[in-house]
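Novice: Sequence and predicted structure are below.
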Amino acid sequence: MTASNGLSAAGILLVVLVSLALVALMALRSGSKSITTFIAGYFLLFAFGPVVNYLLGNEIYFGIEPSWIPAAATGMCVAIIGMCAGIFLFPQRQQFDRLGLAADDRTYPSVAVLHIAMSGYAIFTIVKLGGSIAELDKIKKVLAAGPYHYDYLLLAMLASAFFFTSERDRFGRCCFWLHVATYTTYCLILDERDFIFVFVSLFLHARLFRKKVTVWPPLLIGSALFALATYLFAARSGEEADTAQALNQGSLLFVDGFITERYPTFLPYRWGGTYVDALASLAPSWLVAPSPTLADQLVQSYAPGSHSGYGFSLTAEAYMNFGFIGILVVFLLLATCQQKLVNRCDRSLFSIYCSVVFTVVWMYAMRGESFQLLKALLDGALLYGIVSITSWRRARTTRSNRFKATRGAVQDTKVSLADNTA
């Protein structure tokens, strides 16, 4: 089991252990509230799961050549090094409060309207699909759902990031949880796992405001969500959900292996070309002709004419542009952005919305490309802009009343923290 570049199974195992040690080091350095550490753990599981299967002699993702694994595993380890560097360079705060969120004196009626509209679309689609949808495979389910399936998933994901805006009044909370219930049901019926990223992001951000936390809740909830993701993955492929199937989720190893095999041996590095294309593709199609996505290019390179989808990979895109140093820089920048956003998330409702969205989008785009990441963030910014434009300030208060309101917010925060600690 020796790869073509001379790295043996023992060498691959060493790369896996080093990556695991780095994630453990991140957890020790940043504490149990660290969102970037949780993302690194998620990446470790989905990136190295197939590698562990390979080392154990289990079946791995179709199409992966064993000779690809050493370089791909090395690249994924470099990505974790980049995230680790981001945590050490820009440590995450450990104490947060809700004063900045409570100080927002605007009313956002369009958020409730958005949640009601999303719920209505989900209910309408579920009713339209009927009971026969369970007998279809994933591709046929998506076709049956209609042309707006992926648009709904993106908008529903962004709408969920308004949790902290919605929780300020009873009607807003009811609309939000109605949206969450219908969104989750929609995803379960159509074998989509997107809602898991939303749940994880909201849970991790809600924990930031607790005075004392332990590592067990995120581990237990993460394990439960991982088991659910495994079930949905098995349901999509029609295979049995076992340990090997759990470790084989995602196609990062296939994509990374295929790209590291081709670049720069057969194709020259792109030197940032894919990132330029991603930025250009954000412009309207009538202004700039959109470039083929990297996922489409991968299909045409590996299986021309095939209708299969392999997704892509942020690590593979970084490598095809600048090699291993590109992976290091890209994941250092992503970790830095995450750390900076989290450290500012309690300043305002906009700040925490940005942090929640970035967490969801980063996790979702792990098996995508920079265009997906940038487009989702741009759509999130546009959505918040619409919500902000349609908001208005509450009735003005005197300076004395503002002081009383702030003092009340402080007392509410202390009570909430005490309840969470109890």
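Specialist: Arrived safely. Numbers count the residues shown, from 1 in each chain.

Novice: CA only for contacts and neighbour counts going forward, please
Specialist: Will do.

Novice: Leaving out sequence neighbours, find the closest residue to Gly178.
Specialist: I think there's a mix-up here, since residue 178 is Leu and not Gly. Ser119 (6.6 Å; Cα to Cα, 6 or more residues apart in numbering).

Novice: Relative to Phe266, how far out is the one you found?
Specialist: 49 Å (Cα to Cα, to the nearest Å).

Novice: Look at the two and report which has more neighbours.
Specialist: With neighbours defined as other Cα atoms under 10 Å, Ser119 and Phe266 compare such that Ser119 has more, 23 against 8.

Novice: wait, what's in contact with the more buried one?
Specialist: Applying Cα atoms under 8 Å, 6 or more residues apart in numbering to Ser119 gives the contacts Leu178, His179, Thr182, Tyr183.

Novice: Show me what the helix or strand hosting the third one is packed up against.
Specialist: This means Thr182. Per DSSP states H and E, Thr182 falls inside helix 170-189. Helices and strands touching helix 170-189, by 3 or more Cα pairs under 8 Å, 6 or more residues apart in numbering; DSSP states H and E, are helix 109-129, helix 149-160, helix 163-166, helix 194-207.

Novice: ok, second structure coming up, stack it against the first:
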Amino acid sequence: MTNNNRLISPLMFYILFYIYFTLGPVLAYYLGFGIYSGIKETYIADAVTVFCIALLGLFVSKIVQSRPSKILVGESSRSKWHVQLVLIALSLVLGLAYLNLMMKIGGASKKSDILDKIGALHYIVMYIAPLLVCIRLSIKRSFTKYDAVIFMAFTWYCLLIGERDFVLIIIPCILTYSLYRKISLTKLGLLLLVCSILFTALSLLRANLEGDSVLEALKAILSQGSNLMIVTNVLRWIEVGYFDFYYGVTYVDSVLSLVQLKQFETIGRLTIWFTEMYGANVRPGAFGFSIEAEAFMNFGYIGVFAFFFCVGSLFRVFWLRAIAGDSLALFISVYASYIAIYAIRGDFNMMLKGIVYGVLAWFFFYSITYGRFIIRKISWER
């Protein structure tokens, strides 16, 4: 890797998006722009403390310096003809899912109405399309016409329902490309700027730009994500005694949900829990959640630091393995970058399921592609 590319990593992208989603609305508030009605203004300073502790955990995690001396997983053979059959089968499944979505959407125009009609199909598509692209990037290490078709179909669907997360698929592509080609910081900066514009374009189109359109546009750009609203409400509920710290219960629930033992869950999905606690007459889960709010409601400020330190350390370790040539580590790095950024405005359940199911899919696809694995010993130098 070149010196410039040493700055490019999943952790770098995660930090940038985390700052944008959490501190953007805070900046909008201090600039005097209107904020969401649900944000508790008296707790904004405390929420900023939570965000800064999370960022501290991410930055401290960069201290972890490990260099693998050997590759863990190697390729045993070239791709065979049956790989094309797998791709065709997966494409048909995704195509049928898209067709089913279009039939269910009908004349619905609002995002909430569309999601009510399509239900779980929405989340299947939101996970499968990026999953296929990331699997192929980790094994083929190139972006083909097949991937372009998936990306365009995924983008079209996201634009149709008002989702902006199709932009996040660009991140795995940049990460994979940076392993083999030099990327100048200037070009990377311009690309990130374009991504930011694309990410907020839908909000700007939906916004009612009254008065000074430039200021209204700036307000819309800074006010992405509901993390500030979630965190301020959670802080208030804990202070007034609505509930005490959960001491890891939500993380246990996530593991139970992962292995399909939902009947033993204590709280369940935090996106739905928050809607019920907030008492709003909206679709369950409409507000999303906040990954740092979950850490805080379990173990307080210490929990926030510990959780984000672990996230940053895992990003760091797997990316170093990816640099060494480990295909599985490359997949985890690029796919987890998509899932983890997506889950910033969600919960640990979303992150855990996305990554674990993705890794299982990778093992299936890799075994079909190469027939077997070459597992080698790996040593670490600190």
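Specialist: Ah, there it is. No experiment lies behind these values; they were computed from the predicted model shown.

Novice: picking that back up, if we only consider the contacts of Ser119 of structure 1, which is nearest to Ala159 of structure 1?
Specialist: Ala159 of structure 1 lies nearest to His179 out of those, by Cα to Cα, at 8.6 Å.

Novice: Skipping its backbone neighbours, what lies nearest the closest one in space?
Specialist: Per Cα to Cα, 6+ apart, closest to His179 of structure 1 is Ser119, 4.9 Å.

Novice: Over to Gly273 of structure 1?
Specialist: Gly273 of structure 1 sits nearest to Asn321 (Cα to Cα, 6+ apart), 7.1 Å away.

Novice: For Thr184 of structure 1, which non-adjacent residue is closest in space?
Specialist: In space, Thr184 of structure 1 is closest to Phe195, 6.2 Å off (Cα to Cα, 6+ apart).

Novice: What lines up with that neighbour in structure 2?
Specialist: Aligning on TM-score structural alignment places Phe195 of structure 1 opposite Phe166 in structure 2.

Novice: got it, and Val52 of structure 1?
Specialist: Aligned partner of Val52 of structure 1 by TM-score structural alignment: Leu27.

Novice: can you tell me how far that match sits from Ile344 of structure 2?
Specialist: Leu27 of structure 2 is 18 Å from Ile344 of structure 2, by Cα to Cα.

Novice: still on that earlier bit, count of neighbours near the residue nearest to Gly273 of structure 1?
Specialist: 21.

Novice: what does Pro147 of structure 1 give?
Specialist: For Pro147 of structure 1, using other Cα under 10 Å, the count is 10.

Novice: cool, the one 10 residues further on as well?
Specialist: The burial metric for Met157 of structure 1, expressed as a neighbour count using other Cα under 10 Å, is 23.

Novice: State the three-state secondary structure for the residue nearest the centre of structure 1.
Specialist: Computing the C-alpha centroid of structure 1 and ranking residues by Cα atoms, centre = their mean puts Met363 first, at 2.1 Å. With DSSP: H, G, I helix; E, B strand; the rest coil as the basis, Met363 of structure 1 sits in helix.

Novice: circling back: dump the residue contacts of the match of Phe195 of structure 1.
Specialist: Contacts of Phe166 of structure 2 (Cα under 8 Å, 6+ apart): Phe151, Phe154, Thr155, Cys158.

Novice: go again using 7 Å as the cut-off
Specialist: Phe154, Thr155, Cys158 (Cα atoms under 7 Å, 6 or more residues apart in numbering).

Novice: What lines up with the first one in structure 1?
Specialist: If I follow you right, that is Phe154 of structure 2. By TM-score structural alignment, Phe154 of structure 2 lines up with Tyr183.

Novice: Not counting residues beside it along the chain, what's closest to that match?
Specialist: Nearest to Tyr183 of structure 1 is Ala122, by Cα to Cα, 6+ apart, at 6.5 Å.

Novice: Help me confirm that the residue nearest to Gly273 of structure 1 is found in a helix?
Specialist: Yes. Using three-state DSSP, the secondary structure at Asn321 of structure 1 is a helix.

Novice: Residue in structure 2 paired with it?
Specialist: By TM-score structural alignment, Asn321 of structure 1 lines up with Asn298.

Novice: What of Ile386 of structure 1?
Specialist: Per TM-score structural alignment, Ile386 of structure 1 is aligned with Phe364.

Novice: and that match, how many neighbours?
Specialist: Neighbours around Phe364 of structure 2, by other Cα under 10 Å: 12.

Novice: show me what contacts it?
Specialist: With Cα under 7 Å, 6+ apart, Phe364 of structure 2 has no contacts at all.

Novice: Which element, helix or strand, includes it?
Specialist: helix 348-370.

Novice: That helix against structure 1, how far on average?
Specialist: Taken over the aligned residues, the distance from helix 348-370 of structure 2 to structure 1 averages 1.8 Å (mean Cα distance after the TM-score superposition for structure 1).

Novice: Pull out the buried positions in that helix.
Specialist: By 16 or more other Cα atoms under 10 Å, the buried positions in helix 348-370 of structure 2 come out as 348-355, 358-359, 361-362, 365-366, 369-370.

Novice: Kindly report the same for stretch 404-413 of structure 1.
Specialist: Thr406, Ala409, Val410, Thr413.
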